[in-house]
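Chemist: can't give you the sequence, but here's the structure:
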């Protein structure tokens, strides 16, 4: 759903850029409360993983494909504020290095693919977590539904922006119907990827899943035939150094496995991705909203269109571009989130409270 240059007029693009900058500023402050020494590296990896999976277009209908947007996945794993920043980093890398998503439309893309998907998904996720039975499987189910809803929500927001500032005179009703219809199907793919990823992480390290923190069943005691909540336990003693070392090795192992997975997806599996246009490209071509599309400012980039310039072998060219993209994204994202964490550690955010309790193993 990367909006190219020329779809939206200059005044609305500028307004969207200002709004996106404001959302990023709020997210930078909010991320200080979400990130610590364990989750900051995970956030950098999250950005790289989203970049990699976005290269894997999957078929959703005749002549149409879709790809992960990633807002729901990032919000649930690393938090909504950090999630906005993750998707923003990905969009920056794609726009600057790979000529994917217009540079003048960057604000539109951040609002649509970053802010909308993240906020909508996290709100739906939290509501479901409160409403559904308190079990570990609830996290996966809520992730599926939240991701499913977030994609057509982004399609609605794009349609609204196009209605205000579109550069072609097209029936907005037809655009709305086509965008929402195709992105409901894409949302199913998004939901499957999100739920599978969240489920995999929560199976091995539930304490690293932001959306699962504090989600624990209270201990029940049977008194006179009735179950009642037990009194809260006394605060646990500090974990021994050996336990801390084991947890640290486990975190490093998870990060290494995640990075290798992202590299494999971008460097190898992406070759087999669907070549059909994605949902927005298909609607734009069918409805004529791409009449004024402009050439990307980075069209001459050595990595434009996810290929390495002057490398003739398509498999090698795309694979190298994917690996470079993952590497650059994890470095840039990791640097950003490390800096945010350092600012918190240095006292830059006095409002940061203690971390929430991790998901109980009994959930």
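Modeler: Perfect, thanks for sending it. Quick caveat: nothing in here was measured; it's all calculated off a predicted structure.

Chemist: make it CA atoms for all contacts and neighbour counts henceforth
Modeler: OK.

Chemist: gap between residue 109 and residue 215?
Modeler: Going from residue 109 to residue 215 by CA to CA, to the nearest Å gives 33 Å.

Chemist: which of these two has more residues huddled nearby?
Modeler: Neighbours of residue 109 and residue 215, each counted by other CA atoms under 10 Å, are more numerous for residue 109; the result is 29 against 19.

Chemist: and that one, helix, strand or coil?
Modeler: Under DSSP: H, G, I helix; E, B strand; the rest coil, the three-state class of residue 109 is helix.

Chemist: quickly note the distance from it to residue 53.
Modeler: Between residue 109 and residue 53 the computed distance is 17 Å (CA to CA).

Chemist: name the element residue 59 belongs to?
Modeler: strand 58-61 (DSSP states H and E).

Chemist: the strands in the stretch 151-300 of the chain, which residues?
Modeler: 220-223, 226-229 (DSSP state E, counting those that start in this stretch).

Chemist: mind listing what's buried along the last one?
Modeler: When you say that, I think you mean strand 226-229. Neighbour-count burial for strand 226-229, counted by 16 or more other CA atoms under 10 Å, picks out no residue.

Chemist: gap between the closest residue to residue 108 other than its chain neighbours and residue 140?
Modeler: Using CA to CA, 6 or more residues apart in numbering and skipping residues adjacent in sequence, the residue nearest residue 108 is residue 16, 5.4 Å away. Computed with CA to CA, the distance linking residue 16 and residue 140 is 33 Å.

Chemist: take the one below as the second:
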């Protein structure tokens, strides 16, 4: 059984960007398989459904999310959180293109900044790229359809809830991966991960809502029905 001191230290390393050595080989390989399949399918879907002029928009989105992740916000316990961006990418680009954007961001972070391990990169892509982007996007879309697609209030509520939920669901998946790898007992992993990311999710919701609000003011049509928003007329004005 972990001591109180060990438990109190769990959140300092049980982050969504899993470092090397925290997952077992079977868990890492399984996540790599899912990640590679996801990337392959996403590439095919983007090539099929999107036009070439959307590629620069994907690059701009990736650059913005990467830069925004450099901004950390403090949370209780002496640590900090930062934007993940999966829901933001999904809202702007759709889940398939959004997943590719997030994958690129994770690769750059792991290679250049050692933010997350290379051997467990597949798990980080699954947790924050697959779950974070897809769950965030479809929850956002469902809420907006329910409350009214062209209402600012529905956009704000959907963005905040989906962004927050995407962080929490990624934390839950990370906890299960750590428990399956016998790194940390499941109960302690869930308590540490979820309790911490319930707070981090609030920061994610605020930052995502601010970013989406700027776009809403100038081009609300881009937020009505992604991913088809990528096929907009650049000369159009709302």
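Modeler: Perfect, thanks for sending it. These numbers were taken from a predicted model, which means no experiment stands behind them.

Chemist: still on that earlier bit, surely the residue nearest to residue 108 of the first structure touches residue 112?
Modeler: No. Applying CA atoms under 8 Å, one finds residue 16 of the first structure not in contact with residue 112, separated by 9.7 Å.

Chemist: corresponding residues in the first structure for stretch 163-178 of the second structure?
Modeler: Stretch 163-178 of the second structure lines up with residues 147-162 of the first structure when matched by TM-score structural alignment.

Chemist: what of stretch 125-145 of the second structure?
Modeler: Alignment of stretch 125-145 of the second structure against the first structure: residues 110-130, by TM-score structural alignment.

Chemist: then stretch 21-35 of the second structure?
Modeler: Residue span in the first structure matched to stretch 21-35 of the second structure, by TM-score structural alignment: 6-20.

Chemist: list the buried ones in the matching stretch?
Modeler: Of the residues in stretch 6-20 of the first structure, those buried (16+ other CA under 10 Å) are 6, 7, 8, 9, 10, 12, 13, 14, 16, 17, 19, 20.

Chemist: ok, the second one touching residue 166?
Modeler: Yes. Counting by CA under 8 Å, residue 7 of the first structure sits close enough to residue 166 to count as a contact (5.9 Å).

Chemist: and the counterpart of residue 235 of the second structure in the first structure, how far is that from residue 254 of the first structure?
Modeler: Using TM-score structural alignment, the partner of residue 235 of the second structure in the first structure is residue 247. To residue 254 of the first structure, residue 247 of the first structure is 10 Å away according to CA to CA.

Chemist: so where do the helices sit in the second structure?
Modeler: Per DSSP state H, the second structure carries helices over the ranges 4-13, 25-49, 54-68, 86-93, 95-113, 121-124, 136-147, 152-180, 186-218.

Chemist: which part of the first structure matches the fourth one?
Modeler: Counterpart in the first structure of helix 86-93 of the second structure, with TM-score structural alignment as the criterion, is residues 71-78.

Chemist: quick one: the match of stretch 163-178 of the second structure to the second structure mean distance?
Modeler: Taken against the second structure, stretch 147-162 of the first structure registers an average deviation of 0.7 Å after superposition, with mean CA distance after the TM-score superposition for the first structure.

Chemist: how about residues contacting that stretch?
Modeler: 7-8, 12, 69, 71-73, 112-113, 116-118, 120-121, 172, 175-176, 179-181, 183-184, 186-188, 190-191, 194 (CA atoms under 8 Å, 6 or more residues apart in numbering).

Chemist: give the buried residues for that stretch.
Modeler: Per 16+ other CA under 10 Å, stretch 147-162 of the first structure contains these buried residues: 147-159, 161-162.

Chemist: which residues does the closest residue to residue 21 of the first structure other than its chain neighbours contact?
Modeler: Distance criterion CA to CA, 6+ apart; nearest residue to residue 21 of the first structure, sequence neighbours excluded, is residue 107 at 7.5 Å. Shown in contact with residue 107 of the first structure (CA under 8 Å, 6+ apart): 13, 14, 16, 17, 18, 19, 20, 21.

Chemist: from these, which is closest to residue 262 of the first structure?
Modeler: Taking CA to CA as the measure, residue 262 of the first structure sits nearest to residue 20 out of the contacts of residue 107 of the first structure, at 27.1 Å.

Chemist: now do the contacts for that closest one.
Modeler: Residue 20 of the first structure makes contact with 107, 108, 110, 111, according to CA under 8 Å, 6+ apart.

Chemist: among the contacts of stretch 147-162 of the first structure, the buried ones, what's the PyMOL command?
Modeler: In PyMOL, a selection of the buried entries from the contacts of stretch 147-162 of the first structure looks like this (16+ other CA under 10 Å):
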select buried, resi 7+8+12+69+71+72+73+112+113+116+117+118+120+121+172+175+176+179+180+183+184+186+187+188+190+191+194
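
Chemist: counterpart of residue 222 of the second structure over in the first structure?
Modeler: Using TM-score structural alignment, residue 222 of the second structure pairs with residue 208 in the first structure.

Chemist: what sits against residue 202 of the first structure?
Modeler: By CA under 8 Å, 6+ apart, residue 202 of the first structure lies in contact with 208, 209.

Chemist: how close does the closest residue to residue 149 of the second structure other than its chain neighbours sit to residue 141 of the second structure?
Modeler: The shortest distance from residue 149 of the second structure to any non-neighbouring residue, by CA to CA, 6+ apart, is to residue 224 (6.1 Å). The gap separating residue 224 of the second structure from residue 141 of the second structure is 9 Å, by CA to CA.

Chemist: do the same with residue 105 of the second structure
Modeler: 24 Å.

Chemist: repeat that for residue 229 of the second structure.
Modeler: Residue 229 of the second structure is 13 Å from residue 141 of the second structure, by CA to CA.

Chemist: please enumerate the shared neighbours of these two.
Modeler: With contacts defined as CA under 8 Å, 6+ apart, no residue is shared by residue 229 of the second structure and residue 141.

Chemist: ok, residues contacting the match of stretch 125-145 of the second structure?
Modeler: With CA under 8 Å, 6+ apart, stretch 110-130 of the first structure has contacts from 1-2, 16, 19-20, 23, 69-72, 74-76, 80, 83-85, 87-88, 91, 138-139, 142-143, 145-147, 149-151, 153-155, 157-158, 211.
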